[in-house]
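*Asks:* next come a sequence and a model predicted from it.
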Amino acid sequence: MSYENILLNKEDKVSIITINRPESLNALNAQTIREISSALDELNSDASCRVIILTGSGEKSFVAGADIKEFSDFGQEKAEELARNGQNTLFNKIENMTKPVIAAVNGFALGGGLELAMACHIRYASENAKLGLPEVTLGLIPGYGGTQRLPKLVGKGIANEIIFSAKMIPAQRAKEIGLVNEVYPIEELLTKTRELANVIAHNSPMAISKAIQAVNLSDTEKGFETEIKYFGELFDLDDKKEGVSAFLEKRKPNF
């Protein structure tokens, strides 16, 4: 499939989706959301793809936010539809992918951009990255999961500070509070992200898929029971048999 606002690059077991709207600092509009969603569907059904990296073009911006021009004249009904469709089409889809999605945050990640990064399973950032949720300066609140995912990552107090103040958080501070996993110089960001992706790509894809689902339920009553269920299910699958055999034979597994 061809795309206008994103680039899709498949490299062995790792695929990279690059949001490519540099003229608008990679802002999310409806078409870009649909294209990322379609690319994720394509990669989720591609057995050769084990890990997905999501990043922005250039060195200034991951995603500078949503394209405000698209919804500036919306009323309540259309605004609720916008938020619901966006969450179902893209943000929740990322969180519930069967393959890990790593955000390589290469600059501004504001509003919908930070929400996009938070929907990913892992976040690496460049030293020049700035992260924040500025919606209250527009008389709004985050609508793509920001009020729900941020407290889970950094705690309610810090999440409230970030949301209420609308201030931008520098990359190093984002690491300190657990909003991003690691921070690297901009020229090393994608290399370091690929290194992590390659490590993950050589582990059991079935086990990782089950782990994603279990971790996503870690703050619910179903969490422990889901872990037990998936732990048991994996014992009957080929990946477990290969992994245990490789361990006993002192070789690397071939998943």
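*Replies:* Perfect, I can see it now.
*Asks:* for the rest of this, base every contact and every neighbour count on C-alpha atoms.
*Replies:* OK.
*Asks:* with adjacent residues omitted, what lies nearest to S57?
*Replies:* Leaving aside its sequence neighbours, S57 sits nearest to N20 (C-alpha to C-alpha, 6 or more residues apart in numbering; 5.2 Å).
*Asks:* let me see the contact set for that neighbour.
*Replies:* N5, I6, L7, N26, G56, S57 (C-alpha atoms under 8 Å, 6 or more residues apart in numbering).
*Asks:* filter these to the buried ones?
*Replies:* Neighbour counting with 16 or more other C-alpha atoms under 10 Å marks N5, I6, L7, N26, G56, S57 as buried within the contacts of N20.
*Asks:* for the third one, give its distance to I102.
*Replies:* What that stands for is L7. Using C-alpha to C-alpha, to the nearest Å, one gets 16 Å for the distance from L7 to I102.
*Asks:* and if you look at the last one?
*Replies:* Taking C-alpha to C-alpha as the measure, S57 and I102 are separated by 15 Å.
*Asks:* mark which of the buried ones among the contacts of N20 are part of strands, please.
*Replies:* Using DSSP state E, the members of the buried ones among the contacts of N20 that fall in strands are I6, L7, G56.
*Asks:* I figured the first one hits I36, correct?
*Replies:* Put plainly, it is I6. Yes. Counting by C-alpha atoms under 8 Å, I36 is a contact partner of I6 at 7.1 Å.
*Asks:* next, show the common contact partners of those two.
*Replies:* Residues touching both I6 and I36 (C-alpha under 8 Å, 6+ apart) are I17.
*Asks:* now do the helices in the chain.
*Replies:* Along the chain, counting by DSSP state H, helices occupy 30-44, 76-86, 92-95, 112-119, 146-154, 156-165, 171-176, 186-201, 205-216, 223-234, 238-248.
*Asks:* how deep is A246 tucked in, by neighbour count?
*Replies:* Counted with other C-alpha atoms under 10 Å, the neighbours of A246 add up to 14.
*Asks:* I misspoke; the intended subject was D12.
*Replies:* 12.
*Asks:* that one and V51, how far apart?
*Replies:* Distance of D12 to V51, computed by C-alpha to C-alpha: 10 Å.
*Asks:* which single one of the buried ones among the contacts of N20 is nearest to D238?
*Replies:* L7 (34.1 Å; C-alpha to C-alpha).
*Asks:* put this next to the previous one:
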Amino acid sequence: MTAPYVKSTTQEAVTTIEFFHPAHNSLPGNVLSDLANAIKKAGNDDGCKVIILKSGGDRTFCAGASFKELIAIDDEKTGEVFFSGFANVINAMRKCPKFIIGRVQGKTVGGGVGVASATDYCFATKFAAIKLSELNIGIGPFVVGPAVERKLGLSGMSQIAINANEFYPAEWAHQNGLFAEIFESTEAMDEHVSAFAKALTQYNPEAMKEMKKMFWTGCENWDELLAERAKISGRLVLSEFTKETLKRFK
């Protein structure tokens, strides 16, 4: 099995950041940390004008939180630190002065929906169904909720958060604003993502930077908001309900 990784490559002013985990691209703490750092680094790189965010493999985009790490949490502080990993990635994406293009090749769950939602323009295949499954294990999409709500609206976010056992098809995510375009195949999507990113490199970086600030207006309190949400998740993951549910997954 391939070891987890986060890797960045820059070509013709386009930085591609790819994350991978053999467990369906789930996100343990070290991958979350590396991902946040890669986004910050690309944002500060003068040789980068636009970022493509993708995951490895050809099936699942992201399975969300690492169940192995969730099961191991045994105190509130550890839980808060774990969920803060998602907060750090979302805030890094929010603060990054470059447009981040999402490339979603398959199903995405929980925290993965939050990551996709925090991109500035997101492409997906018809296989990219989404699910906010947190309520199933006794917590909720507290940390990723603001990012998902920003894209889907409160109605769309609450719908998939409450109906936590159902995948919503890519077309639904497209109609509700998460995905800008959906494609029949990964190959067709990649061709379009590449052309789209290349076109963006021809635009004024200062204009794109100011546009990004404009698009994220109203989210300036997210450092504090997501930190508070991480505390809620860190507390709930220790509940008897969640512990028993995670045992069944184990």
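*Replies:* Structure's in. What do you need? The structure displayed is predicted, hence computed values, not measured ones.
*Asks:* fetch the TM-score of the aligned pair.
*Replies:* Once superposed, the chains reach a TM-score of 0.80 (TM-score structural alignment, normalised by the length of structure 2), with 215 aligned residues with a C-alpha RMSD of 1.9 Å.
*Asks:* thinking again about what came up before, considering the contacts of N20 of structure 1, which are maintained in structure 2?
*Replies:* Contacts from these that recur in structure 2, judged by both residues aligned by TM-score structural alignment, their matches' C-alpha atoms under 8 Å, are N5, I6, N26, G56, S57.
*Asks:* which non-adjacent residue is nearest the first one?
*Replies:* Leaving aside its chain neighbours, N5 of structure 1 sits nearest to N20 (5.2 Å; criterion: C-alpha to C-alpha, 6+ apart).
*Asks:* and the one you found? What does it align with in structure 2?
*Replies:* The alignment partner of N20 of structure 1 in structure 2, by TM-score structural alignment, is F20.
*Asks:* and R123 of structure 1, by the same measure?
*Replies:* Residue pairing (TM-score structural alignment): R123 of structure 1 is matched to C122 of structure 2.
*Asks:* who are the contact partners of the nearest residue to its match once chain neighbours are set aside?
*Replies:* Closest residue to C122 of structure 2 apart from its sequence neighbours, by C-alpha to C-alpha, 6+ apart: G102 at 4.2 Å. Going by C-alpha under 8 Å, 6+ apart, G102 of structure 2 touches I52, L53, K54, A116, T119, D120, Y121, C122, F123, A124.
*Asks:* measure the last one to G64 of structure 2 for me?
*Replies:* The one in question is A124 of structure 2. A124 of structure 2 is 17 Å from G64 of structure 2, by C-alpha to C-alpha.
*Asks:* which one of these two has more residues nearby?
*Replies:* A124 (31 against 24).
*Asks:* isn't the more buried one up against P169?
*Replies:* No. With contact defined as C-alpha under 8 Å, A124 of structure 2 and P169 do not form a contacting pair (11.0 Å).
*Asks:* burial of the counterpart of F196 of structure 2 in structure 1, as a residue count?
*Replies:* In structure 1, F196 of structure 2 lines up with L196, judged by TM-score structural alignment. L196 of structure 1 sits with 15 neighbouring residues when counted by other C-alpha under 10 Å.
*Asks:* also T226 of structure 1?
*Replies:* 18.
*Asks:* nearest residue to it other than its sequence neighbours?
*Replies:* Counting by C-alpha to C-alpha, 6+ apart, T226 of structure 1 lies nearest to A214, which is 6.0 Å off, once chain neighbours are set aside.
*Asks:* for Y124 of structure 1, see how far away the one you found is.
*Replies:* From A214 of structure 1 to Y124 of structure 1 the distance is 22 Å (C-alpha to C-alpha).
*Asks:* so for those two, which sits in the more crowded spot?
*Replies:* Y124 (26 against 21).
*Asks:* help me confirm that the more buried one comes into contact with G107.
*Replies:* No. Judged on C-alpha under 8 Å, Y124 of structure 1 makes no contact with G107 at a distance of 11.0 Å.
*Asks:* now do the shared contacts for these two.
*Replies:* With C-alpha under 8 Å, 6+ apart as the test, Y124 of structure 1 and G107 reach no residue in common.
*Asks:* centroid residue for structure 2?
*Replies:* Central residue of structure 2 (C-alpha atoms, centre = their mean): V115, 1.0 Å from the mean position.
*Asks:* what's the spacing between it and Y168 of structure 2?
*Replies:* For V115 of structure 2, the distance to Y168 of structure 2 - C-alpha to C-alpha - is 17 Å.
*Asks:* ok, E181 of structure 2 - contacts?
*Replies:* Residues in contact with E181 of structure 2, defined by C-alpha under 8 Å, 6+ apart, are C122, F123, A124, H174.
*Asks:* do Y121 of structure 2 as well
*Replies:* F99, I100, I101, G102, F179, A180.
*Asks:* tell me how far the residue nearest to K209 of structure 2 when sequence neighbours are not counted lies from E206 of structure 2.
*Replies:* Nearest residue to K209 of structure 2, sequence neighbours excluded (C-alpha to C-alpha, 6+ apart): P97, at 5.1 Å. Look at P97 of structure 2 and E206 of structure 2: by C-alpha to C-alpha, they are 9 Å apart.
*Asks:* who has more neighbours out of these two?
*Replies:* Per other C-alpha under 10 Å, whichever of P97 of structure 2 and E206 has more neighbours is P97, with 22 against 12.
*Asks:* that one -> structure 1?
*Replies:* Checking TM-score structural alignment: P97 of structure 2 goes with T98.
*Asks:* wait, its match touches D46, no?
*Replies:* No. Here T98 of structure 1 lies out of contact with D46, judged by C-alpha under 8 Å, at a distance of 11.4 Å.
*Asks:* re earlier: now distance to D223 of structure 2 too, for the contacts of E181 of structure 2, in CSV please.
*Replies:* CSV is the format used below for the contacts of E181 of structure 2 (distance: C-alpha to C-alpha, whole Å):
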residue, distance to D223 of structure 2
C122, 23
F123, 27
A124, 28
H174, 28
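*Asks:* can you tell me which two in the buried ones among the contacts of N20 of structure 1 are farthest apart?
*Replies:* L7 and N26 (12.0 Å).
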